[in-house]
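S.K.: fold the following.
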Amino acid sequence: MRRAIAALFALLLAPLAARAQAPTVIVVNFGPGAANDIAARLVAQEFQAEFGSPFVVKNTAGAAGTLGAQEVVRARPDGLTLLLSPIGPIAVQPSYMRNAGYRTSDLAPVCMLTDAALVIQTPKTSGLRTIDDLIARAKSQGGNMPYGSSGPGTITHLAMVAWTRAAGVPMTHVPFRGPSEVILAFQQGTLAVLADQPAMVRAHDLQVLAAFSPERLPEFPDVPTLGETGHDLAFSIWQGLFAPAATPEPILARYEAACARAARSEALRQGLERIQVPLVHRGRADFAAIVVRDAERMRTMIEEGGLRAAE
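M.R.: As a prediction, the model looks like this:
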């Protein structure tokens, strides 16, 4: 019996030993410079030191993050392909899209790494300084004022849908494929507002108008919450590590332990701090519960609000 158990564990852990021959791929489902791309590169450095073998980051962007998620769902569950994703492709798109190509349950949560409230941000050249400024300008443009997002059905999209409806201010949704496109649109003056986590604020000297959070954010103490402006809305973007659902338990446990050690790394904390995204670590059980909770919340919001994509 002992020999049989040892043989089984050797078989399950063989992919981990195989890293000496093949790098582990961390798929990022948004473009270079996105918050999960930066987080993945920081985690890859930690894991590379932990396992003593190469970890590479692969950007598979498109379709609001679902292309990268599909890639990992279809990958062999051998521990050599992981996904670092924000909430949208995991908890939103399977309900928002009529055929996302996978379900939330097709991915196994390994650990949560960050959680950041969305903030409504704008270039300082836009002239917008408060939510009242934004409301006035949007009303003056009769629904034609655009707001950006990281894709249809993402949290950055749904949060603005919720706010524009609550404030009674129609605006026009314009999706972008990544941060570089958003910044270019800001610079060209074709876009003035985006609700997203604050990863770009410091790097591009943006103005923050309000936060989708229950309380004021420590990094923006002078910025009001939307509740303070009369619209009690809270949305945040967590990021976490996932594996294909059929990945064996010993492999998931090994990665969960590696996540916990990485979360204690000063390099990871400082790297995330530079993009104003707080390190918030949760293990597998807690993270899985959060994923289930948020998937149900988003499904209810989408169905009750008639927000499902028309495809």
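S.K.: going forward, measure contacts and count neighbours with C-alpha atoms only.
M.R.: Noted.
S.K.: which other residues reach whichever strand or helix holds Ser85?
M.R.: Here Ser85 sits within strand 81-86, counting by DSSP states H and E. With Cα atoms under 8 Å, 6 or more residues apart in numbering as the test, strand 81-86 has contacts from 24-29, 36, 40, 65, 68-69, 72, 75, 237-244.
S.K.: just stretch 193-206 next, same as before
M.R.: So stretch 193-206 is contacted by 34-35, 116-124, 146-149, 156-157, 159-160, 179, 183, 207-208, 236-237, 275-277 (Cα under 8 Å, 6+ apart).
S.K.: of those, grab the buried ones for ChimeraX.
M.R.: Buried residues within those, by 16 or more other Cα atoms under 10 Å, are selected in ChimeraX with:
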select :34,35,116,117,118,119,120,121,122,123,146,147,148,149,156,157,159,160,179,183,207,208,236,237,275,276,277
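S.K.: please give the structure of this sequence too, so both can be compared:
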Amino acid sequence: MPYRNTLRRAFLAAAVATMATATCAHAADSFPTQRITMIVPFPAGGGSDGVARYLSEPMAKILGQPVVIENLGGNAGAVGAAKVLREKADGYTIMLGSVNETVLLPIVNSAVPYKYSDFTAVGKVGSTPFMVIGRKDLAAKSFDDLIALARKQPGKLSFGSTGVGSYQQIVMEQIMKLAGVSMLHVPYRGAAPLMTDLLGGQIDLGVALPSVVLPQARQGAIKAFGVTGQARDPSAPEVPAISESQSIKNLDFSFWFGVFAPKNMPEDRRAKLAAALEQVLQDPKVKQQLETAGLTVAQPAEQKDFAGFMKQEDQKLRAIASGIKLD
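M.R.: Just a heads-up that it's a prediction; the model follows:
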């Protein structure tokens, strides 16, 4: 009899364990079972918001649940990003974010309460280089002309950025370092006032995304001196890469977007979200929308080590920021 009781207890324990395993597997396989919130850490109507809206509906169709966008701006994206990290790491709260709020802000602003590694990197969406632009009557026709002019007038030429510690400032600080020139930094609170002053001749240069400034450049209202990626931007093939110049080689700065979640999200859920994102990015309609917005859509190979790519970006930007005075 004791033997039978022992056997019965062992059988019941095994049955319970099997049921628990099956239940967990079913929970993983059935994800998601409710709506997913995609936080955009900037107000509606901006570039990040537009990218999120191109992705949300097709992702919802693939996942079988609504993907609802929540805009939460503030502190250059840090408010929305911090909110994501306070949510459960269950896959039901994700973020359409960029290099700005995930990698750069924690480096240049000590008040930001997180670091890039606090996020689960779901997948890369796409990227775009910056474009160095100038007022239309600036006495330079090419990037090499621009650097020559800066060398003749050290500290005299002015460049605008979207704020102290912005990616645009980081880019220009690195350009000045590599070219051995100095310019005056003029920070603005956004791209719109920067462009107003550049068009009005109040500043000499600016750094902006091609999608923002190409219409003015093609109309001759401003000059486009070069893009900061390794190669020419497909949306502006007429503008050379700065690395084509004699002044600077191997310059590579791109503004990229990705999908993120809180740290320690279960791998099976991360993989499911990543697979949905990758499928969406291969959709011809979505790809066209993103390309029209100025993005080069991420390839499947870029998705495999997005976390590793973020680490490299952190190391690069941290090294640059440590060597400059951010003011």
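S.K.: TM-score for these two?
M.R.: Once superposed, the chains reach a TM-score of 0.82 (TM-score structural alignment, normalised by the length of structure 1), with 304 aligned residues with a Cα RMSD of 3.1 Å.
S.K.: what residue is smack in the middle of structure 2?
M.R.: Against the mean C-alpha coordinate of structure 2, by Cα atoms, centre = their mean, the closest residue is Ser98 at 2.3 Å.
S.K.: could you check how far that one is from His185 of structure 2?
M.R.: Shown here: Ser98 of structure 2 relative to His185 of structure 2, a distance of 24 Å by Cα to Cα, to the nearest Å.
S.K.: cool, and Gln169 of structure 2?
M.R.: Using Cα to Cα, Gln169 of structure 2 is found at 8 Å from His185 of structure 2.
S.K.: ok, now Leu251 of structure 2?
M.R.: 20 Å.
S.K.: if you count surrounding residues, which of the two has more?
M.R.: Under the neighbour definition other Cα atoms under 10 Å, Leu251 of structure 2 and His185 were set side by side, and His185 has more, 22 against 19.
S.K.: what strand or helix carries the more buried one?
M.R.: Going by DSSP H and E, His185 of structure 2 is in strand 184-187.
S.K.: and Gln70 of structure 1, helix, strand or coil?
M.R.: Classification of Gln70 of structure 1 using DSSP: H, G, I helix; E, B strand; the rest coil returns helix.
S.K.: ok, Gly148 of structure 1 - contacts?
M.R.: The neighbourhood of Gly148 of structure 1, defined by Cα under 8 Å, 6+ apart, consists of 157, 173-176, 182, 191, 193-195.
S.K.: redo those residues as a markdown table? Include distance to Gly230 of structure 1.
M.R.: Shown next, in a markdown table, are those (distance: Cα to Cα, whole Å):
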| residue | distance to Gly230 of structure 1 |
| --- | --- |
| His157 | 20 |
| His173 | 22 |
| Val174 | 25 |
| Pro175 | 27 |
| Phe176 | 29 |
| Val182 | 28 |
| Leu191 | 25 |
| Val193 | 19 |
| Leu194 | 19 |
| Ala195 | 17 |
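S.K.: who wins for most neighbours among those residues?
M.R.: Tallying neighbours with other Cα under 10 Å puts Ala195 at the head of those, with 27 neighbours.
S.K.: what's it aligned with over in structure 2?
M.R.: If you follow Ala195 of structure 1 across to structure 2 using TM-score structural alignment, you land on Val207.
S.K.: show me where the stretch 151-300 of structure 2 has strands.
M.R.: Assigned by DSSP state E, counting those that start in this stretch, the stretch 151-300 of structure 2 shows strands spanning 158-161, 184-187, 205-208, 222-227, 254-262, 296-297.
S.K.: and Asp314 of structure 2, which of those strands is closest to it?
M.R.: Distance to Asp314 of structure 2, taken as Cα to Cα, is lowest for strand 254-262 among the strands of the stretch 151-300 of structure 2, at 13.0 Å.
S.K.: can you classify the counterpart of Ile320 of structure 2 in structure 1 as helix, strand or coil?
M.R.: Under the alignment (TM-score structural alignment), Ile320 of structure 2 pairs with Met301 of structure 1. At Met301 of structure 1 the chain is in helix, as set by three-state DSSP.
S.K.: in terms of helices and strands, where is the nearest residue to Val92 of structure 1 once chain neighbours are set aside?
M.R.: Among residues not flanking Val92 of structure 1 along the chain, Met298 sits closest, at 5.7 Å (Cα to Cα, 6 or more residues apart in numbering). Using DSSP H and E, Met298 of structure 1 falls within helix 284-305.
S.K.: tell me the buried residues in that helix?
M.R.: Per 16+ other Cα under 10 Å, helix 284-305 of structure 1 contains these buried residues: 284, 287-288, 290-291, 294-295, 298-299, 301-302.
S.K.: thank you, goodbye.
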